[in-house]
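Visitor: let's see this in three dimensions:
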Amino acid sequence: MKKSKRAEVNFLPDHPEGQTDESLENERVAIAEETRKKRIDATLIPRKMEASFSLRRKEVVEVEPLVEEIRERWSALFYEEEICREFFRITNINLLSTFIGSLDKYTAPLLKLYRRCREAFGQEVKILLENLDEQETDAEDHYTKDVQIGILSVMKDNVAAATSLPKVTNIAIILKEAVVLRDIVDLPTAFAYLFGLLYAINMEYPQELKYTFEAIQKIFRDLGGSCSARVQSLKIKLC
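Guide: As a prediction, the model looks like this:
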């Protein structure tokens, strides 16, 4: 039996009484058929996604399909509303409100910490602090290549003045070199959806960003028990 690694309350639930893989597969098929319609029933998909939750988790956790396979079978899972609902089913925590609330609480202490230690963080963070919104523009496919997990900000070209901030025209989430969600309202919301998707499809944190995601999980979302020494140190500094 695979066990929860990130404080998931409903990591691998049993099927509801009287339901089987076959009966819940019928629910999945109904969802797939509905998503292909021009006018989607706004109440049917949430209801059937709730009913088929145990089958979906069984597939995601035990079979470990590729992201593209999950998108093929459970396309509704990549709707913004369903990312939020799935995260709540798994953790019993609201995806957006808890993250935005934590951003409000920790942004100022984080910036103070970075500015105080900017020399230790190196040139990359110094540039980031000089202009937090500065990003380059380029073709979307250029940035999705070899990207396993990421957030893509598409900027408007030909900014009038050199001192002007670039205008964001699109924000998207990349998983396994594919854009799985686009037209997101802002970067904090995009990161919240990305975090929710990692839970929804049971995807591991990228090794090079494991402390970043551990901090988001255990400080910003209060999910899980003890922290690593590095994350615990940051938590103390933010208090």
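Visitor: contacts and neighbour counts: CA atoms only from here.
Guide: Fine.
Visitor: which helix or strand lies directly C-terminal to the helix or strand encompassing residue 113?
Guide: If you go by DSSP states H and E, residue 113 is part of helix 95-116. Later in the chain than helix 95-116, the nearest helix or strand by DSSP H and E is helix 118-121.
Visitor: helices and strands around that next one, which ones?
Guide: Helices and strands touching helix 118-121, by 3 or more CA pairs under 8 Å, 6 or more residues apart in numbering; DSSP states H and E, are helix 123-130.
Visitor: leaving out sequence neighbours, find the closest residue to the spatially most central residue of the chain.
Guide: Among the residues of the chain, residue 194 comes closest to the average C-alpha position under CA atoms, centre = their mean, at 1.4 Å. For residue 194, ignoring the flanking residues on the chain, the nearest one in space by CA to CA, 6 or more residues apart in numbering is residue 173 at 6.6 Å.
Visitor: what is whichever strand or helix holds that neighbour packed up against?
Guide: Under the criterion of DSSP H and E, residue 173 resides in strand 168-175. Where contact means 3+ CA pairs under 8 Å, 6+ apart, strand 168-175 is packed against strand 149-155, strand 178-181, helix 187-200.
Visitor: of the ones you listed, which is nearest residue 11?
Guide: Checking those against residue 11 by CA to CA gives helix 187-200 as the closest, at 9.3 Å.
Visitor: one more to line up against the first:
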Amino acid sequence: MMKYTKYPQDYQCEEVAAALMRAHPCLGHLGSKTRFWGWKQSLKYKMQNYRTKLGRLGHPEIRVNSLKHKREGQGKAAANIKKPRKAEVNYIPLHPKGKTTESLENKRIALLSELKKRDNEVVIKATMEKTFSHRRLEIVEQRPMIGEFKNRWPALFQQSEVNAEFLRITTKPLQSKFMSQLDHFSDKLIQIFKSKGGVKGQRIKDVLAIKDSCDNINTRRECILRSLVIYFNEDPGSFFKEYLTSAAEDAERDIGVMGIYTIRRDGDGESEDVGIVIEGIKVLTDVGSVIMGFIMLFGLIYALDLSFPDNLKYTFEFFQKVIMNLDGHKLNAKIQQLKIKLFA
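Guide: From the prediction side, this is the model:
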């Protein structure tokens, strides 16, 4: 259990206890309806005790939650617990064998020089892999501002490394799984969207009309994404911003916490740039399309340990729990209803 998560949820302890009963029926508890309720409670206590021992040994994921690392006024052990909340498998991993925080910091500094060299992707990728534990501890423990963190780790802010970091954190591929699953459900989603009536249904039909007039696969995916946002009663206009070339600099100022921008030469022309803004800073540019921008932003939220934006929280949760199948046991009522229709 500790290999997969240091802070298992109730259903995870229950799954392990049930598996124990299936493997060893003789261990069942008489008088218990499930015959494994006692084992479930025992596992919870054993995990708590084991976490205490790991914390004393200095395990980073446990140590970050110790009382001496909490802010002033947070004197309770349960205050501000930093733990996986979006099915992260490697939330704060241990440093590689033989490495220390100081040696990994030296590698980070050396990486800044490697970025200036041409055709150096192999070295950059290897160094980012080695410094993963150092980077995660910095993100979770210090909560740096995006601008400051981008200056320290510029290599992370490119598409290949966002994909690699997501794989390190969740053990699942980002771009390929996201695209394949979205395409797999696209016909069913369109069918559900078109059955929607009222003002919301009309708005969705107007968005899907763009798909029907264009054969571009990314435009089709973008229309499905925008329709999904409307379906959840969220506003795509507050998150997906479009600008003319003459007003390109407005993107950083207009988009506050998080958003995706598109810059066009004229109102209906091809996009010149599609990028991502977080905390008023352009973190990725020239991602190619809005759907790719959404995928990269999804990956950056995991890589930077951020929360989903409030104005699109249901959309992001749908992609996390249904499309990417990350911690899909407990769903919001809106998402649960859509999932039932999707799998009907």
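Visitor: related to what we said a few turns ago, mean per-residue distance, the helix holding residue 113 of structure 1 to structure 2?
Guide: Here the mean offset of helix 95-116 of structure 1 against structure 2 after fitting is 1.2 Å, by mean CA distance after the TM-score superposition for structure 1.
Visitor: about what we covered before: counterpart of the residue nearest to the centre of structure 1 in structure 2?
Guide: Residue 194 of structure 1 maps onto residue 297 in structure 2, with residues paired by TM-score structural alignment.
Visitor: surely that match and residue 282 touch.
Guide: No: in this structure, residue 297 of structure 2 is not within contact of residue 282 by CA atoms under 8 Å, at 11.5 Å.
Visitor: which neighbours do those two share?
Guide: Counting by CA atoms under 8 Å, 6 or more residues apart in numbering, the residues touching both residue 297 of structure 2 and residue 282 are residue 276.
Visitor: re the thing from before, the strand holding residue 173 of structure 1 corresponds to what range in structure 2?
Guide: Residues 271-278 of structure 2 are matched to strand 168-175 of structure 1 when aligned by TM-score structural alignment.
Visitor: mean deviation, the matching stretch versus structure 1?
Guide: Averaged out, stretch 271-278 of structure 2 is 1.4 Å away (mean CA distance after the TM-score superposition for structure 1).
Visitor: ok so, going back, okay, the helices and strands packed on strand 168-175 of structure 1 in CSV with distance to residue 33 of structure 1 next?
Guide: Formatted as CSV, these follow (distance: least, CA to CA, whole Å):
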stretch, distance to residue 33 of structure 1
strand 149-155, 29
strand 178-181, 19
helix 187-200, 21
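Visitor: residue 188 of structure 2 versus residue 291 of structure 2, what's the distance?
Guide: 18 Å (CA to CA, to the nearest Å).
Visitor: out of the two, which sits in the more crowded spot?
Guide: residue 291 (22 against 15; other CA atoms under 10 Å).
Visitor: surely the more buried one touches residue 218?
Guide: Yes: Residue 291 of structure 2 lies in contact with residue 218 (CA under 8 Å); the separation is 6.6 Å.
Visitor: now do the SS call for residue 232 of structure 1.
Guide: Here residue 232 of structure 1 is helix, with the state taken from DSSP: H, G, I helix; E, B strand; the rest coil.
Visitor: what do we get in structure 2 for residue 27 of structure 1?
Guide: Matched to structure 2 by TM-score structural alignment, residue 27 of structure 1 sits across from residue 107.
Visitor: what's the helix or strand for its match?
Guide: Taking DSSP H and E as the definition, residue 107 of structure 2 sits inside helix 101-114.
Visitor: got the contact list for the helix or strand just after that helix?
Guide: Moving toward the C-terminus from helix 101-114 of structure 2, the next helix or strand (DSSP H and E) is helix 121-130. By CA under 8 Å, 6+ apart, the residues outside helix 121-130 of structure 2 that reach it are 96, 104, 107-108, 111, 114-115, 155-156, 161.
Visitor: where in structure 1 does helix 121-130 of structure 2 fall?
Guide: Going by TM-score structural alignment: helix 121-130 of structure 2 matches residues 42-51.
Visitor: buried ones in that stretch, by neighbour count?
Guide: Neighbour counts over stretch 42-51 of structure 1 (16 or more other CA atoms under 10 Å) mark 45-46, 48-49, 51 as buried.
Visitor: using JSON lines, lay out the contacts of helix 121-130 of structure 2 together with neighbour count.
Guide: Compiled in JSON lines, these are given as follows (neighbours: other CA atoms under 10 Å):
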{"residue": "96", "neighbour count": "14"}
{"residue": "104", "neighbour count": "20"}
{"residue": "107", "neighbour count": "15"}
{"residue": "108", "neighbour count": "21"}
{"residue": "111", "neighbour count": "21"}
{"residue": "114", "neighbour count": "17"}
{"residue": "115", "neighbour count": "15"}
{"residue": "155", "neighbour count": "22"}
{"residue": "156", "neighbour count": "23"}
{"residue": "161", "neighbour count": "20"}
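Visitor: and those residues, which two are the farthest apart?
Guide: 96 and 115 (22.5 Å).
Visitor: from the middle of its chain, how far away would stretch 295-308 of structure 2 be?
Guide: 4 Å (CA atoms, centre = their mean, to the nearest Å).
Visitor: and for stretch 308-327 of structure 2?
Guide: The answer for stretch 308-327 of structure 2 is 8 Å, by CA atoms, centre = their mean.
Visitor: number of residues surrounding the corresponding residue of structure 2 for residue 141 of structure 1?
Guide: Residue correspondence to structure 2 (TM-score structural alignment): residue 141 of structure 1 is matched to residue 249. Residues near residue 249 of structure 2, counting by other CA under 10 Å, number 12.
Visitor: next: residue 38 of structure 2.
Guide: Neighbours of residue 38 of structure 2 (other CA under 10 Å): 13.
Visitor: just the element for it, please.
Guide: Element membership of residue 38 of structure 2 [criterion: DSSP H and E] is helix 37-56.
Visitor: which bit of structure 1 covers that helix?
Guide: Counting by TM-score structural alignment, helix 37-56 of structure 2 sits on no residues of structure 1.
Visitor: and that helix, what does it pack against?
Guide: helix 10-23, helix 60-63.
Visitor: turn those into JSON lines, columns for mean neighbour count and distance to residue 196 of structure 2.
Guide: Below are the helices and strands packed on helix 37-56 of structure 2 laid out as JSON lines (neighbours: other CA atoms under 10 Å; distance: least, CA to CA, whole Å):
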{"stretch": "helix 10-23", "mean neighbour count": "16", "distance to residue 196 of structure 2": "34"}
{"stretch": "helix 60-63", "mean neighbour count": "21", "distance to residue 196 of structure 2": "45"}
